[in-house]
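K.L.:
Model the following, please.
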Amino acid sequence: MVQWLTTSQWRCIHTSKAHQGLHAGVNSVAFSPCGRVLASGSDDQTIKLWDLESMLEIQTLIGHRAAVRQVAFHKNGHILASGSVDRTINLWDLKSNSKIKTLFGHYNEVSSVAINSNDNMMASACSDGEIKLWDLSRKEEIKTLRTSDSRIIEAVAFSPDGKVLVSGGWDNTPRLWDIESGQPARNFAAHSNKIRSIIFSPDGKFLASASQDKTIRLIDGTTGSESVLQAHTKAVVSVAIDPSSTNLASGGDDKEIKIWDLKTKQEICTLSGHDSYVMSLAFSPDGKFLASGSHDRTIKIWQRK
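P.N.:
As a prediction, the model looks like this:
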């Protein structure tokens, strides 16, 4: 594909030196449900809130004692969850920009958090191979899900209807979980290396996993067909799907972002500009913007033309 013909669909409208310091890579970015606020979690142990229009910092949330691996919004827009290498999850009240509660229970670093707003439930994944489900109303643990081999889980995500949980990690396998029983419900074809990120499309039709093996594996929930997307030259670390479930974005250790057409499974364009790994991607709720967080300590905002 001739890349110089295709990059015009998106343009970088803002680059922010988001987090400062030698160890300040941006591990996670997430848009608020209203689309006006962007949250970022960093190796510098902080979460920052940004005004999307100006990209000026609104607030810095301090409460972790190690790197923040992931941030996630509740659909009410008032609660933010953050998972950290310090083995805890913090819940934040964004009305007062204060910490609601710190959740303990993991015995190793928290690698991923996901919120099922329909049932007011949160899932957290740990590098010891455990997934914990939490009741966000009571701020209490509901149950623990365990893999058979206790290998590191890198990512968890709920389906849009909240009925299914998916996980991916160092066993290379996308795994669906029965939330009621706490047991694995289905495994899909494995990658040849560990999974770094996994998501459902907003319409619930696709499941996408990004892997250290340089590929994205795309599963069509309607037909059961599986496609392998190949374009990155190094590990694929992050994936995001736009609200219309039309385009997928992938970012990797090659410092590039690829935009894909979900229908044709073809690469549309490549977005370049980061100086290090692209750790996290998020589409805005209206699909007009894409945020990318990088190990180079910056956040870039890309606008669809």
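K.L.:
C-alpha only now, for contacts and for neighbours.
P.N.:
Fine.
K.L.:
can you map out the strands along the stretch 51-200 of the chain?
P.N.:
57-62, 68-73, 79-84, 89-93, 98-103, 110-116, 121-126, 130-135, 140-146, 153-158, 164-169, 175-178, 183-187, 195-200 (DSSP state E, counting those that start in this stretch).
K.L.:
mind giving me a markdown table with those strands and columns for mean neighbour count and distance to T298?
P.N.:
Supplementary listing: these in a markdown table, determined by neighbours: other CA atoms under 10 Å; distance: least, CA to CA, whole Å:
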| stretch | mean neighbour count | distance to T298 |
| --- | --- | --- |
| strand 57-62 | 15 | 13 |
| strand 68-73 | 27 | 15 |
| strand 79-84 | 25 | 19 |
| strand 89-93 | 21 | 23 |
| strand 98-103 | 15 | 25 |
| strand 110-116 | 26 | 21 |
| strand 121-126 | 26 | 25 |
| strand 130-135 | 20 | 30 |
| strand 140-146 | 16 | 34 |
| strand 153-158 | 26 | 22 |
| strand 164-169 | 24 | 26 |
| strand 175-178 | 19 | 32 |
| strand 183-187 | 14 | 36 |
| strand 195-200 | 27 | 20 |
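K.L.:
this one next, for a side-by-side:
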Amino acid sequence: MNMRNRFIDLYAELGLTPNATAEEIRAAYKNLIKETHPDKFPNLSARERERLERRAQRLNEAKNILLDEQKRRQYDELYKQHLAEAVAFATKAGYDGTSYSEYVSRMEDIQAWNEKFGTRSRVRPLVFVLLFVMAVISLFWRFVNPEEFGKASPPPETPTLTLADEIYRTTAVTQSIALLEQGKMLAAVASHRGIVGWFPNRPQEATLLYADSTAVSLAAFGNWLALGTMKGQLHFFEFKDNLLKLTRTIDAHQSVITCVNFSHDGKLLVTSSWDKTAKIWNTETGELVRTRMGIAFPIYAAVFTSDDRHIAFTNDQQVMVWNWRDGQLKNIGLHRRRLLTMSTYGDWVLSAGEDRIVKLTHITTGSVRTIEPEPMTITCVAFSPKGNIFATANADGFVRVYAAQSCRKLEVIAAHAHQSGKGKATCVRFSDDGRTLYSSGADSSVKSWDMAQYLSLPS
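P.N.:
Next comes the predicted model:
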């Protein structure tokens, strides 16, 4: 293989990291090569058989290079070089977030196009005209929804809930809610302060659990807590004796960590960032397990699917699903404007953002359910533990609850709305038993709402 002319991420082909041992490489190869044997798929079409043959060739190539010490050293040098170039070049080339190997293989074609239509080309003025027209169309499509032309404005909503069960107050805008030890402690990020916590039976007694003015994103699993910061640092905590103990700090990203989420077994953590990467971490050791690079836009949300084999994440307007074990990436949905938030249940991905629409997209079939546009930007979405309902937080200060099967609106909650029109709901989170919905907002509070009546709804 001429590695310089045809670079392939061999580690991703085997579902491994560059730190993999020879034994891990052999084991991964043996497991994966079985899935490409033609005898296992006797009824394949010629095209599918050809695809399997190409997959087998790549696996054999990976094994032969990575198990040869000299070839692996040469490959690792090239690997580091390509990874260093990936983020900068991806943005310049307008990379769309498909396959990293495909992206690298297209680099020469993109560079050749740039040379052909560069500064000395006679068609340069025409290229600029075309680019200008495309930009105008793109902006129109991004900020104006043609399907809404001629439609009557929806009738004003009447709140169905206005009085919260409990109000947990603090002195700063609250966001990113987490529940420790099955609700024993309620925690949230207080902007420019850090992590604030309350005991459910003492809502008026807010405690500053950890001071950090750069705190942004929060997630909990059992008595473990993870915090992402504006500086790209990832902090791990253990909640013990009603106190947070900092156990590890990692320089995880080069920019703001927009989202942190644990896997369902708590063994892994995914982080996303404005640096256009998503990363998976071993929660016990703090080691980096996998990195998704080559994305052209900041990633605002990333979350494990129910099998923990896939991660759904945002790529501007696209809903992406990444099989982080084998590196496969696919686009399963598209919004009209930037996505900001995601949640998953079973094979469904819940996505929303600046286009004010929530979409439920099935990972396997691609089928989509949608809700009518909400009044303003949707800042957060969350499935209930049963997956039968979901909630949205909106920049208008309201929280809305929907039935997952029908997308029928069940509740309109005046959670953090203000008469001045400046209210904003920032986050929604269900309790582990699904009986309570928590919301946070710009009114410096976290509020709880009773959802017990919806436990019997079908999933």
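K.L.:
picking that back up, and the strands of the stretch 51-200 of the first structure as CSV, adding distance to W50 of the first structure?
P.N.:
Output for the strands of the stretch 51-200 of the first structure, formatted as CSV (distance: least, CA to CA, whole Å):
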stretch, distance to W50 of the first structure
strand 57-62, 5
strand 68-73, 13
strand 79-84, 13
strand 89-93, 15
strand 98-103, 16
strand 110-116, 20
strand 121-126, 24
strand 130-135, 27
strand 140-146, 29
strand 153-158, 24
strand 164-169, 29
strand 175-178, 34
strand 183-187, 38
strand 195-200, 24
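K.L.:
Tell me which residue of the second structure matches up with S245 of the first structure.
P.N.:
Applying TM-score structural alignment, one finds that S245 of the first structure aligns to G387 in the second structure.
K.L.:
and if you look at Q303 of the first structure?
P.N.:
Aligning on TM-score structural alignment places Q303 of the first structure opposite D450 in the second structure.
K.L.:
so what's its match up against?
P.N.:
D165, R435, T436, L437 (CA atoms under 8 Å, 6 or more residues apart in numbering).
K.L.:
these two touch, right, the first one and K447?
P.N.:
Meaning D165 of the second structure. Yes. Counting by CA atoms under 8 Å, K447 is a contact partner of D165 of the second structure at 7.3 Å.
K.L.:
Between those two, which has more neighbouring residues?
P.N.:
It is K447, of D165 of the second structure and K447, that has more neighbours when counted by other CA atoms under 10 Å, with 21 against 12.
K.L.:
So the more buried one sits against Y438, correct?
P.N.:
Yes. The criterion here is CA under 8 Å, and K447 of the second structure meets it with Y438 at 5.5 Å.
K.L.:
Correct me if wrong: A235 of the first structure contacts S211.
P.N.:
Yes. Taking contacts as CA under 8 Å, A235 of the first structure lies within contact range of S211: 6.2 Å.
K.L.:
ok now do the most centrally placed residue in the second structure, which residues does it touch?
P.N.:
The centroid of the second structure falls nearest to A302 when counting by CA atoms, centre = their mean (1.6 Å). Counting by CA under 8 Å, 6+ apart, A302 of the second structure touches C259, V260, N261, V270, T271, S272, A278, I311, A312, F313, T314, M342.
K.L.:
The match of S245 of the first structure: which element?
P.N.:
Using DSSP states H and E, G387 of the second structure falls within no helix or strand.
K.L.:
Compute the distance between it and A403 of the second structure, please.
P.N.:
G387 of the second structure sits 9 Å away from A403 of the second structure, going by CA to CA, to the nearest Å.
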